[in-house]
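1. Following is a predicted model, sequence given first.
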Amino acid sequence: MLKGFKDFVLRGNVIDLAVGVVIGSAFTAIVTALVNGIFNPVITLLFNADDLNSAGITLREKAGDVPAVVLSWGSVLAAVIQFLLIAIVVYFALITPMNYLKKVSFTKKKEEEAPPADEPPSEIDLLVQIRDLLSSQNSAQRGADDHPPYDSGAPEAKPVS
């Protein structure tokens, strides 16, 4: 039982996944700090709010014990900005370089593969070669006469009287 667990944990994919999760969580902390420290204050200034999370539209004011109804779009906007930043960085820092490396590797493998020795001749090329061979054989059999009498190879028919 422990051997199976050890094989599972030491498999390369599990370790790569663990490293990805750790780096991803550290990267999320960086992006969260960037959004909270830079983007949120700028958006808060633009919309004249105390805090981006409190930015929103009041649909109904507070009346007595009934709380106010506020459409808080500020926190949604902050989450969208954070998502877009993460997506942009992942695309340009990971996906684009990996696609480039795959492309370079593929072209290198293609260049290393030996091209086929000779392409097989096409059907037309074969027919031309057969025609030329037959022509040379016929001219050798005929000798100097260009138009020998046609011989079908059938026995001659006797004239009927």
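-> Perfect, thanks for sending it. What you see is a predicted model; the values in this text were computed from it and never measured.
2. can we go C-alpha only for contacts and neighbour counts from here?
-> Fine.
3. doesn't Val70 fall inside a helix?
-> No: under DSSP: H, G, I helix; E, B strand; the rest coil, Val70 falls outside any helix and is assigned strand.
4. residue contacts, the nearest residue to it once chain neighbours are set aside?
-> Excluding the flanking residues, the one nearest Val70 by CA to CA, 6 or more residues apart in numbering is Thr58, at 4.2 Å. Contact partners of Thr58, counting by CA atoms under 8 Å, 6 or more residues apart in numbering, are 68-71.
5. just the buried members of the residues you listed?
-> For the contacts of Thr58, a burial check counting by 16 or more other CA atoms under 10 Å picks out nothing.
6. So which of these is the closest to Ile88?
-> Nearest to Ile88 out of these is Leu71 (CA to CA; 28.0 Å).
7. structure B:
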Amino acid sequence: MSFVSELKKFAIKGNVVDMAVGIIIGAAFGKIVASFVGDILMPPLGLALGGVNFTDLAFILKEANGDAPAVAIAWGKFVQTVIDFIIVAMAVFVGVKAMNSLKKKEEAAPTAPSAPPKQEVLLEEIRDLLKK
């Protein structure tokens, strides 16, 4: 099998396409969550904490000197990123939980009884004849 045909076979598999769609949607969802946290959630939280903007919070290790920028540990950005992650994790958890509950409902749905296999019917007839 040539490299190109193997690559084509791999790329056409449903799982690869599903994964690619998931990654693209996940990236877009991440942007939505980042906007939600940065533009909607954090401003009221910062206001409640005395007008603090979390992205500006940092420990300055070395002040700016001339053209050299300041060296700082931007812990406020880290806090905002952690909040982003928690919201994404909760949203994914809720989504997966909903999908699992739908899957359980499908599995629990009763199926129509099917006719027993011919061998089983034949064995039952033999058993009934032997009883007589």
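-> Ah, there it is. Remember, it's a predicted structure, so these values are computed and weren't measured experimentally.
8. Redo the contacts of Thr58 of the first structure as CSV? Include distance to Val35 of the first structure.
-> Formatted as CSV, those follow (distance: CA to CA, whole Å):
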residue, distance to Val35 of the first structure
Ala68, 28
Val69, 26
Val70, 23
Leu71, 21
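9. and which of those residues is nearest Ala117 of the first structure?
-> Among the contacts of Thr58 of the first structure, and counting by CA to CA, the member closest to Ala117 of the first structure is Leu71, at 72.0 Å.
10. Hmm, Arg60 and that closest one touching each other?
-> No: in this structure Leu71 of the first structure lies outside contact range of Arg60 using CA atoms under 8 Å: 9.7 Å.
11. picking up where we left off before, and the residue nearest to Val70 of the first structure, that one's in a strand?
-> Yes: judged by three-state DSSP, Thr58 of the first structure forms part of a strand.
12. do you know how far it is from Asn48 of the first structure?
-> Counting by CA to CA, to the nearest Å, the gap from Thr58 of the first structure to Asn48 of the first structure is 14 Å.
13. Arg60 of the first structure too?
-> Plainly put, Arg60 of the first structure is 20 Å away from Asn48 of the first structure if you go by CA to CA.
14. Look up how far Val14 of the first structure lies from the alignment partner in the first structure of Lys8 of the second structure.
-> In the first structure, Lys8 of the second structure lines up with Lys6, judged by TM-score structural alignment. Distance, Lys6 of the first structure to Val14 of the first structure, by CA to CA: 11 Å.
15. does Lys8 of the second structure belong to a helix or a strand, and which?
-> In the assignment (DSSP states H and E), Lys8 of the second structure maps to helix 3-12.
16. Distance from the chain centre to the helix or strand just after that helix, please.
-> Per DSSP H and E, the first helix or strand lying C-terminal to helix 3-12 of the second structure is helix 14-35. Offset of helix 14-35 of the second structure from its chain centre (CA atoms, centre = their mean, to the nearest Å): 9 Å.
17. One more: stretch 69-80 of the first structure?
-> Worked out by CA atoms, centre = their mean, stretch 69-80 of the first structure lies 36 Å from the chain centre.
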